[in-house]
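Chemist: based on what follows, work out the 3D shape:
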Amino acid sequence: MSHTHHDHDHHHNIDFKTSFTVTPEPGSQVKIAGEIPFSELEEEREAAIKHLGASLKLDGFRPGHIPTAVIEKHLGEMTILAEMAERAIGHMYPHILEAHAVDAIGYPQISITKIAAGNPLGFTATVAVMPTITLPDYKQIAKTTNLGKESTDVTDADVEKQIADILRQKMAYDRLQAKAAAKNVAQGIDEPADLPTPESEQAKVVETEEDFSKLPLPELTDDLVKTLGQPG
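Modeler: So this is what the prediction gives:
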């Protein structure tokens, strides 16, 4: 027998937002927890007994026509309460998801935490949710990754290498300038030399690059530091 939902509009007097909590769980799951007032549970009693009675076979009664009192006595209050609870949770669950904007996948795993006649029904429902995809925060990752390293290991070595590179570049530049100036003097040109043109120096490029890393470093004096980064 199909069960209609239109007679359950009274559920809307529960504040699903405040009556239930939703806690994120590992593995893209959430755990819903809360209580359903007993008055709401009681609303399910008639339907629960009717449902249980439909499949009950008792001598002297036609199936589906067993009086309520007989069903209650035969099945016991706990069985009826459990059926009421299942139905109440089934009706509440979609409203809870909606109120908390839970994007659930599949069926929830329900655990009854409190059930007794005349008491609110306590339960939890654990359900898988759509994983939220967030782009990684690269700055944060870099910061975290570098936390493990001692900063001195990285920076001092880097700075030294950079200074050495600058000094070598400056020396190479000075040498080229000196060569060009000497050439100009030999040719009787008085103007300050520009950097040699690529054509004229092409043959020497390889030689210069090879020598580049072998150049001895000049002593790092204040005067030299002042000239760093200034050509010539």
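Chemist: from here on, just use CA atoms for contacts and neighbour counts.
Modeler: OK.
Chemist: show me what the longest helix along the chain is packed up against.
Modeler: Of all segments of type helix in the chain, defined using DSSP state H, the longest is helix 151-186. For helix 151-186, the elements it packs on are helix 198-212, judged by 3 or more Cα pairs under 8 Å, 6 or more residues apart in numbering; DSSP states H and E.
Chemist: from the chain's centre, how far out does the helix it packs on sit?
Modeler: Centroid separation between helix 198-212 and its chain, computed with Cα atoms, centre = their mean, to the nearest Å, is 53 Å.
Chemist: for comparison, sequence B:
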Amino acid sequence: MSYKVENLENSMAKITIEVSPEAFEEAMVKSYNKNKAKIALPGFRKGKAPRKMIEKMYGPEVFYEDAANFAIPDAYEEAAKESGLEIVSRPDIDVEKIGNGEPFVFTATVAVKPDVELGDYKGVEVEKQEVKIMAADVNAELAKVQEQNARTVNVEDRAIKKDDIAVIDFEGFVDDEPFDGGK
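Modeler: You can find the predicted model right below:
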């Protein structure tokens, strides 16, 4: 596997990755093994047709999509590690060249961590804004926190009052007959 990195504008990079024909052939074998059970050829039981016969009947392209899906993740991960790029996005993959006995070439366009150059920030003065906190603001915030953390307490020795939470078990009747949704 070989790769080439091209830095683009706006903190983007394009990695062109070339997978060797041998590695792509391994991916083609995996693709064949995955798909052979779905392919039926005259004269062969379903799933028993040899790869060469399937490729002759449907063309080698029948296995390319899955082969690419097998080859891309490993090759991309290896190229990303070796390149040393600080990648911050998922890759946008484009297949450039695919074929039997040829290198498999694809590009991965990714966002990378931008190079940030700090300006002269030493000696910069900032006006500190004075904030006045009133006792009423503190009390209101404390009441809010207390309300958020409050727990309910079961009270059974008095009647229901305003702001109490009650669980009521009832059954409704119309003309001495229970009605739907009245329970």
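Chemist: where does the TM-score land?
Modeler: The pair, once superposed, lands on a TM-score of 0.53 when counted by TM-score structural alignment, normalised by the length of structure 2; 119 aligned residues with a Cα RMSD of 2.7 Å.
Chemist: so the longest helix of structure 1 matches what in structure 2?
Modeler: Aligned by TM-score structural alignment, helix 151-186 of structure 1 falls on no residue of structure 2.
Chemist: buried residues, that helix. List them.
Modeler: Residues of helix 151-186 of structure 1 classed as buried under the neighbour-count rule (16 or more other Cα atoms under 10 Å) are 164, 167, 168, 169, 170, 171, 172, 176, 177, 180, 181.
Chemist: that one vs helix 198-212, what angle?
Modeler: With axes from the mean of the first three to the mean of the last three Cα atoms, to 10 degrees applied, the angle from helix 151-186 of structure 1 to helix 198-212 works out at 140 degrees.
Chemist: thinking again about what came up before, looking at the buried residues of helix 151-186 of structure 1, spot the one nearest residue 106 of structure 1.
Modeler: Proximity of the buried residues of helix 151-186 of structure 1 to residue 106 of structure 1 was ranked by Cα to Cα; the top entry is residue 164 with 62.9 Å.
Chemist: how near is that closest one to residue 22 of structure 1?
Modeler: Using Cα to Cα, to the nearest Å, residue 164 of structure 1 is found at 59 Å from residue 22 of structure 1.
Chemist: now the element after the longest helix seen in structure 2, going C-ward?
Modeler: Residue-count comparison of every helix in structure 2, with assignments taken from DSSP H, identifies helix 64-83 as the longest. Past helix 64-83 of structure 2, heading to the C-terminal end, the next element that is a helix or strand (DSSP states H and E) is strand 92-97.
Chemist: structure 2: helices as residue ranges?
Modeler: Per DSSP H, structure 2 has helices spanning 21-35, 51-58, 64-83, 135-148. These are given in chain order.
Chemist: find me the equivalent region of the last one in structure 1.
Modeler: Going back to what we said before, that points to helix 135-148 of structure 2. Counting by TM-score structural alignment, helix 135-148 of structure 2 pairs with no residue of structure 1.
Chemist: residue 50 of structure 2: how many residues sit nearby?
Modeler: When neighbours are counted by other Cα atoms under 10 Å, residue 50 of structure 2 registers 12.
Chemist: same question for residue 25 of structure 2.
Modeler: 20.
Chemist: structure 1: which residue goes with that one?
Modeler: Match for residue 25 of structure 2 (TM-score structural alignment): residue 42.
Chemist: can you name the residues that contact that match?
Modeler: For residue 42 of structure 1, the set of contacting residues under the criterion of Cα atoms under 8 Å, 6 or more residues apart in numbering consists of residue 84.
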